[in-house]
Structure formats: C-alpha cells, structure tokens
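Student: predicted coordinates and the sequence they were generated for:
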Amino acid sequence: MDSTALFDCLSDLSCIVTQTSTGLISGALLFLVAAGLTLIFGVLRVINFGHGSLYMLGAYIALSAYRVSGSFTIATLSAALGVGLFGLAFERLIMRRVYNADVLMQLLVCYALILILDDVVKIVWGAEFQSMGMPEYFQAPPLFIGGGIVPVFYLFLIIAAFLIALVLWYVLTKTHMGKVVRAAAHNPTMTSVLGLNTNWIYAGVFAFGGALAGLAGALAAPVRSMSPGVGFSILIESFIVTVIGGMGSVSGALVGALLIGLIRSFGSIGFPLFVEGIMFIAMALILVLKPSGLLGKEPRP
C-alpha cells in the first residue's frame, strides 16, 4: 500500500488527467466485451463463459488483416465481422443445443471453446507474444490537457466506445428491432406466437455479442500484446463489470466498465499489489448495497 503516492497523484492535475485517460481506455475496452456478454445473457439467459476467447480471436484476426492490408479500418471491420460469423456458427451448431440444459453443461461447452480456440491460435499464429503496433495515422503527438498526457489513440477509443454505447441504447430502446429483441428476452413464447422466429433472434443476438467482443479485440491490438489465453483475464473483468452494472443491462455495463477502469488505474498507484482485490471488494460492496447491480432490475416477486 502506498497511500502517499495516491494522495500525491490526486493532488496533481496532470496525474489525475493521465490516470483518468488510462482508466477510461481500460473501461472502454471492457465495456465492448461486457456489452456483448450482458446482451447475450439478457436475451438468451446464457452465461457465455467463452466470451473472452472471442475477444482474443478478434485481436488475432485484426492482426492478420492489418498485416495484409495495412489498414486499421479494414482490420477492425474484419475482426468484428469474422468473430460475428464465428459466433453465429457456434450458436447454431453447438450452443443452442444446451440452452435448456443444466448450467454446468453450458459452462463445460464454453470452457471447451476456450481450450479449442487457445490451441487454434497456437497452431495458426504461434504461442509467442505478438503486437500490432500503433497504426500510422494514430502516430501523432499526444494531447496535453491540464499538464497530463493523453495519446490520440486513447481519445479515439474513448469516443468510439461512447458512440457504440449510444448506438446500442438507441437500437435497443427506439427501434423495431430493439423492441423485438426485448420482447424475445421478456417472453419468448408470446414472441413465437406472434410469428417471430425466436431461434434466429437468439442467433442474431449471439452473433452481435460476438462481433462486439471481436471489435474490442481489434481496438485493443495496437496497445496490448497478444498471446494464447489472453481472453481469460479480460473475461474475469467483464464478469465483474456485468455483475456490478446489473446482469442484462447494457447501460449498467458501461457504468460498471468505467468504474472498474478507474479503480484499476488509480488503484495501481496506491495499491499496486492489490488492484485485483480492490475490484472484487468494490463488486462485493455494490452487491451488498444493491444485489441486482447498479442499473439492474430487481427480480420480480
């Protein structure tokens, strides 16, 4: 514990700006992963334990696409589309068969996905650490705000995450498609009676959740190294975010992700050896005060 260093940082504007930007970028990436995770749970009532592996797959697809095309835009779109299609195939071929099975069976299926994708990555891309590097058009001088340093790519990631959150909110609450998805989540039997194919609604939600995870992996590729198994660490944090924000709440995932990002950023200064513990303590306190999460709905009696 180094309370002096934390106090010094909180009394220095430049340190506050730098650590806040670092926390926001972590929160932005966590949100993209957790949004897909919570969306899948909210509609399908399935805890996709293999979601972190989709993030890893997106990072590697982006790496290959970037090496071939030299375009970060193409790499990002390729990762989102590729992982989305993979998620669709996984849901249609395997996951839909265990929707009504025991939770343990669902977890075993998802854990099998983790092991398989880790080995596939080792075969295709190798077991060593790899890095994309910063795309050329983001290699610009950083911004100086209040004496703090904010890289251009950090600003891009933060803005992109908030725009995606806004689009998700609009689609889910203001469009016909969003109403159909919410209806399928609330009462799938009635939705089927009305002539809507809930099976394909589920498949579309699963694919879209996977695409969000792939997009997060692609956006993280320039600033984080890649290796087999890298998806597991972000999976744990994504579950924390999902629980804190409220299971099934996309807006809660955003709030929870930003909170965890800031806790990790500032906690690394004051509690460098206990950052993970702080995140779990924060989760426990929130669940004690509000068991459904910050923006989760209370269960019906």
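Tutor: Now that the structure is in, tell me what you want to look at.
Student: when you work out contacts or count neighbours from here on, use the C-alpha atoms and nothing else.
Tutor: Fine.
Student: does Trp169 touch Ala253 like I think?
Tutor: No: Trp169 sits out of contact with Ala253 when judged by CA atoms under 8 Å, with a separation of 11.6 Å.
Student: out of the two, which sits in the more crowded spot?
Tutor: Neighbours were tallied for Trp169 and for Ala253 using other CA atoms under 10 Å; the higher tally belongs to Ala253 (37 against 15).
Student: element containing the residue nearest the centre of the chain?
Tutor: Note on the chain: the residue nearest the mean C-alpha position is Val33, at 1.2 Å, using CA atoms, centre = their mean. Counting by DSSP states H and E, the secondary-structure element that holds Val33 is helix 13-44.
Student: what are the buried residues along that helix?
Tutor: Neighbour counts using 16 or more other CA atoms under 10 Å place 14-44 of helix 13-44 among the buried residues.
Student: could you pull up the residues touching the residue nearest to the centre of the chain?
Tutor: Val33 is in contact with 51-52, 55, 212-213, 216, 238, counting by CA atoms under 8 Å, 6 or more residues apart in numbering.
Student: and the furthest pair within those?
Tutor: The distance between the two most remote of the contacts of Val33 (CA to CA) is 12.6 Å, for Leu212 and Ser238.
Student: the stretch 1-150 of the chain: strands as residue ranges?
Tutor: With DSSP state E, counting those that start in this stretch as the criterion, the stretch 1-150 of the chain has strands at 143-145, 148-150.
Student: Ile158: neighbour count?
Tutor: For Ile158, the number of neighbouring residues by other CA under 10 Å comes to 18.
Student: what's the distance between it and Ser26?
Tutor: Using CA to CA, to the nearest Å, one gets 9 Å for the distance from Ile158 to Ser26.
Student: the contacts of Val33 in helices, which ones?
Tutor: The helices in this structure, assigned by DSSP state H, contain 51-52, 55, 212-213, 216, 238 from these.
Student: which residue comes closest to Gly148 once chain neighbours are left out?
Tutor: If you skip the residues right next to it in sequence, Gly148 has Ser14 as its closest partner in space, 3.9 Å away by CA to CA, 6 or more residues apart in numbering.
Student: my guess is the one you found contacts Leu143. True?
Tutor: No: under the criterion of CA under 8 Å, Ser14 is not in contact with Leu143, lying 11.8 Å apart.
Student: overlap in contacts of those two?
Tutor: Taking CA under 8 Å, 6+ apart as the contact rule, Ser14 and Leu143 both touch Ile149.
Student: stretch 178-194: which residues count as buried?
Tutor: 178, 180-185, 188, 191.
Student: meant to ask about stretch 63-82
Tutor: So for stretch 63-82, counting by 16+ other CA under 10 Å, buried means 63-66, 72-73, 75-82.
Student: what ranges do the strands span in the stretch 151-300 of the chain?
Tutor: Along the stretch 151-300 of the chain, counting by DSSP E, counting those that start in this stretch, no stretch forms strands.
Student: what about the helices in it?
Tutor: Applying DSSP state H, counting those that start in this stretch to the stretch 151-300 of the chain gives helices spanning 152-174, 176-186, 188-193, 198-220, 230-245, 250-270, 275-289.
Student: and here is the other one:
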Amino acid sequence: MHASPLFAGAVARLLCRVDEALGRPAALDFVDMAAGRGELAAGVLAALPVDVAARTRAYAVEVAGRPEGLDHRIEWRAEPPHGMTGLLFANEWLDNVPMEVAEVDATGVARRVLVRDDGTERLGEPVEGAEAEWLARWWPLPGEEGLRAEIGLPRDTAWASAVAALDSGLAVAADYAHTVDARPPFGTLTGFREGRETPPVPDGSCDITAHVALDACAAAHSARCAPDHTPPGALMRPQREALRALGVTGARPPLALASTHPAAYVRALAGASQAAELIAPGGLGGLGDFVWLLQPVGPVDAAALLVDVPDHEEQ
C-alpha cells in the first residue's frame, strides 16, 4: 500500500512543497531510504510535474541489489549521498534497525534480554553507560519486575546519520512509533512471517521489528545542531493528518460519475478505498501508532509544508 500511486503522489506533493520552500533549486534531491525494490522512488518520479521531475535526482537506498527494470533515472545506493538539497523519506526503515531490549529483574535492576536461536530468553548483564543514560532520558523504567524497554540508541544514531546527508531540505521518518509520555510497559518487539504476527525468534525465519521512539530520534539529530537538544522545528504528526494535508482524503467520487464515465468512476472509487485505508483511525493512518517525524534542515518550515491542498493541486 505504501508504494501505491496514491501514497507516492502524496510524497511527490511534499517534495514539490520542499522545492518551493528552497526556492526551486537547479538540482532537487529525493532519497527513498530502505527502498525495497524502488517502487516509491519510481512512483514519486512518475507523479511529479514535468518541470520538477527534470530537476530531480532520485536515489534508492537499499542493501539488496538493484532490481531489473527499475527506472534508469533512479540511482541505486547502499548509503545516501551527502550534500543533498531536497527530501529524504524513510518509510518503515527505523523499526527494522536492531536494538537491545532491557527488562527489570527481581531486584529492580534493568538488565539486557539475551535470546537464543530458538527464542528462549534469559537476563544478562545490567544496562550501563550510554544505554543506561538513554533509558533514563527516554524510557525510564520503574523498579517493577518484568517491565521492559527497547533501547533506541542505534535508531537515534542511524537517523542522525541519515539527516546529516542533507545540506538543506526535509527528512521524514514514517513509522510505527511512541513517545516518552506513553511508552508501552512491556515493549513492542514482535516478529512477522508472511504478513502474520509471530513470536520474534531470531533464527532467520521471520522479520523482527519494534516500534520507534521517534522523539528520541528527533533529539538525536538536534544534538548535532543545538546545545539544548531541542529539535529545531521538528514535528511529529499521525500519518492520517499528514496525508490529509497532502491531499489524501478518502472522499468517494460523485455517484453521477458512474453514469457519465463508468471507467473513471471505478478508478476513482478504487483510489478512495486506498486513501481510506491509509488514513483510517486505528490503521496505518490512525492516531495511535503510525507517525511521521518531519525534521527540517536549513530554511524550511516543516509546519508550513503540511497545509490543506487546494483543489487544483490534487492529482
């Protein structure tokens, strides 16, 4: 769904708004982090106005090899290039960055959770150093036995490194997330096999993921830029709100269109169904879990980018 033309069109609109905010530079960069098979990058290029597409340099960042048949305009890379001007978009990337899990033992001490290949767990050494400092700041654990936390320090580092590739523009992390005022008491670590949730057994049989402390990621970037660790202009918005501001409404087409242009009505109805799924409460667009972090770099006002789309802008 996230590589659908509807989603790609919304990201293309965001790129166009970044372009305007930057004064329409001669070269505009778009980076798709954890690009999979490059579907989002290709969809964004296809959705851009011709004049913007002509100035856009598109990059797909992925550890796997370049897929056959990908648009030749997309450069395939293992890491994002540096010195970019434009939009870096990381869709469900950070939740797959590995991190440590801590659990409070019977004496009230937070210890690492060690896992064997068969999924059997035991508690290891106490959490210390930078990881203990991270827990104290971002996921405080009361001394109640069994409480868990996922130490997001590697995600913070990965995000700060990705944002540092931008000289000017906007970085967006779209992911399942939570904030320090509402951390889940037992964590979110889980596995997925063929689209179904399964115990997170580290034997290669499933994908292991955990929600992201996006507020910590935002502050990790700002630590490089501001001594008080306050994210400079960073915003966190539910995907529902962000996509609606970018023209994804889920509104059904007028019924009269079914009589005058049946094929167009069917296409519009399918698009409305996709939009409804993207912005549905409790789903990917819901207020509880799936969130966009918008982190500006340079003279970009993230809040100004998320405004209602005029009718003539809608695609």
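Tutor: Ah, there it is. Because the structure is a prediction, the values reported are computed rather than measured.
Student: TM-score of the superposition?
Tutor: Comparison of the two superposed chains (TM-score structural alignment, normalised by the length of structure 1) gives a TM-score of 0.25, and 139 aligned residues with a CA RMSD of 7.0 Å.
Student: now the helices of the stretch 151-300 of structure 1 in CSV, with distance to Leu10 of structure 1?
Tutor: Supplementary listing: the helices of the stretch 151-300 of structure 1 in CSV, determined by distance: least, CA to CA, whole Å:
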stretch, distance to Leu10 of structure 1
helix 152-174, 21
helix 176-186, 42
helix 188-193, 49
helix 198-220, 27
helix 230-245, 24
helix 250-270, 9
helix 275-289, 17
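Student: quick one: closest of the ones you listed to Leu115 of structure 1.
Tutor: If we rank the helices of the stretch 151-300 of structure 1 by CA to CA, the stretch that ends up nearest is helix 230-245, at 10.6 Å.
Student: give me the buried positions along the closest one.
Tutor: Within helix 230-245 of structure 1, the residues that count as buried by 16+ other CA under 10 Å are 230-232, 234-235, 237-245.
Student: going by distance to Val205 of structure 1, which of these wins?
Tutor: Scanning the buried residues of helix 230-245 of structure 1 for proximity to Val205 of structure 1, where the rule is CA to CA, the winner is Thr242, at 16.7 Å.
Student: how close does the closest one get to Gln19 of structure 1?
Tutor: With distances defined as CA to CA, the gap from Thr242 of structure 1 to Gln19 of structure 1 amounts to 23 Å.
Student: can you tell me how far the closest residue to Leu29 of structure 1 other than its chain neighbours sits from Ile236 of structure 1?
Tutor: Excluding the flanking residues, the one nearest Leu29 of structure 1 by CA to CA, 6+ apart is Ala216, at 5.6 Å. Taking CA to CA as the measure, Ala216 of structure 1 falls 15 Å from Ile236 of structure 1.
Student: which residues in the stretch 151-300 of structure 2 form helices?
Tutor: Remark: helices of the stretch 151-300 of structure 2, listed N- to C-terminal, are 153-163, 214-222, 239-245, 256-260, 262-279; assignment by DSSP H, counting those that start in this stretch.
Student: in JSON lines, list those along with distance to Ala304 of structure 2 and mean neighbour count.
Tutor: Shown next, in JSON lines, are the helices of the stretch 151-300 of structure 2 (distance: least, CA to CA, whole Å; neighbours: other CA atoms under 10 Å):
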{"stretch": "helix 153-163", "distance to Ala304 of structure 2": "19", "mean neighbour count": "20"}
{"stretch": "helix 214-222", "distance to Ala304 of structure 2": "18", "mean neighbour count": "24"}
{"stretch": "helix 239-245", "distance to Ala304 of structure 2": "10", "mean neighbour count": "23"}
{"stretch": "helix 256-260", "distance to Ala304 of structure 2": "34", "mean neighbour count": "12"}
{"stretch": "helix 262-279", "distance to Ala304 of structure 2": "20", "mean neighbour count": "18"}
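Student: for the most far-flung residue of structure 1 relative to its centre, give me its contacts.
Tutor: With distances taken as CA atoms, centre = their mean, the residue sitting farthest from the centre of structure 1 turns out to be Val193, at 33.5 Å. Residues touching Val193 of structure 1, when contacts are defined by CA under 8 Å, 6+ apart, are absent altogether.
Student: that one and Ala183 of structure 1: what is the separation?
Tutor: 12 Å.
Student: next one: Gly245 of structure 1
Tutor: Here the criterion is CA to CA. By it, Gly245 of structure 1 lies 21 Å from Ala183 of structure 1.
Student: likewise for Leu115 of structure 1?
Tutor: 34 Å.
Student: still on that earlier bit, mark which of the buried residues of stretch 63-82 of structure 1 are part of helices, please.
Tutor: By the criterion of DSSP H, membership of the buried residues of stretch 63-82 of structure 1 in helices covers 63-66, 72-73, 75-82.
Student: can you list these in TSV and add distance to Met105 of structure 1?
Tutor: Below are these laid out as TSV (distance: CA to CA, whole Å):
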residue	distance to Met105 of structure 1
Leu63	33
Ser64	34
Ala65	35
Tyr66	37
Phe72	38
Thr73	38
Ala75	35
Thr76	33
Leu77	33
Ser78	31
Ala79	29
Ala80	28
Leu81	28
Gly82	26
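Student: so which strand or helix has the closest residue to Leu243 of structure 2 other than its chain neighbours?
Tutor: Once its chain neighbours are removed from consideration, Leu243 of structure 2 has its nearest residue in Ala10; the separation is 6.6 Å (CA to CA, 6+ apart). When elements are assigned from DSSP H and E, Ala10 of structure 2 belongs to helix 5-21.
Student: list the buried residues in that helix.
Tutor: Applying a neighbour-count criterion of 16+ other CA under 10 Å, the buried positions in helix 5-21 of structure 2 are 5-19, 21.
Student: now the two most distant members of these.
Tutor: Farthest pair in the buried residues of helix 5-21 of structure 2, by CA to CA: Pro5 and Ala21, 24.1 Å.
Student: which pair of the buried residues of stretch 178-194 of structure 1 spans the longest distance?
Tutor: It's Gly178 and Pro188 that sit farthest apart of the buried residues of stretch 178-194 of structure 1, by CA to CA, at 14.2 Å.
Student: so how far is Glu277 of structure 2 from Leu6 of structure 2?
Tutor: Applying CA to CA, one obtains 11 Å for the distance of Leu6 of structure 2 from Glu277 of structure 2.
Student: for Asp51 of structure 2, same thing?
Tutor: Here the criterion is CA to CA. By it, Asp51 of structure 2 lies 31 Å from Glu277 of structure 2.
Student: give me the nearest residue to Ala160 of structure 2, chain neighbours excluded.
Tutor: For Ala160 of structure 2, the nearest residue in space outside its immediate sequence neighbours is His221; the separation is 4.5 Å by CA to CA, 6+ apart.
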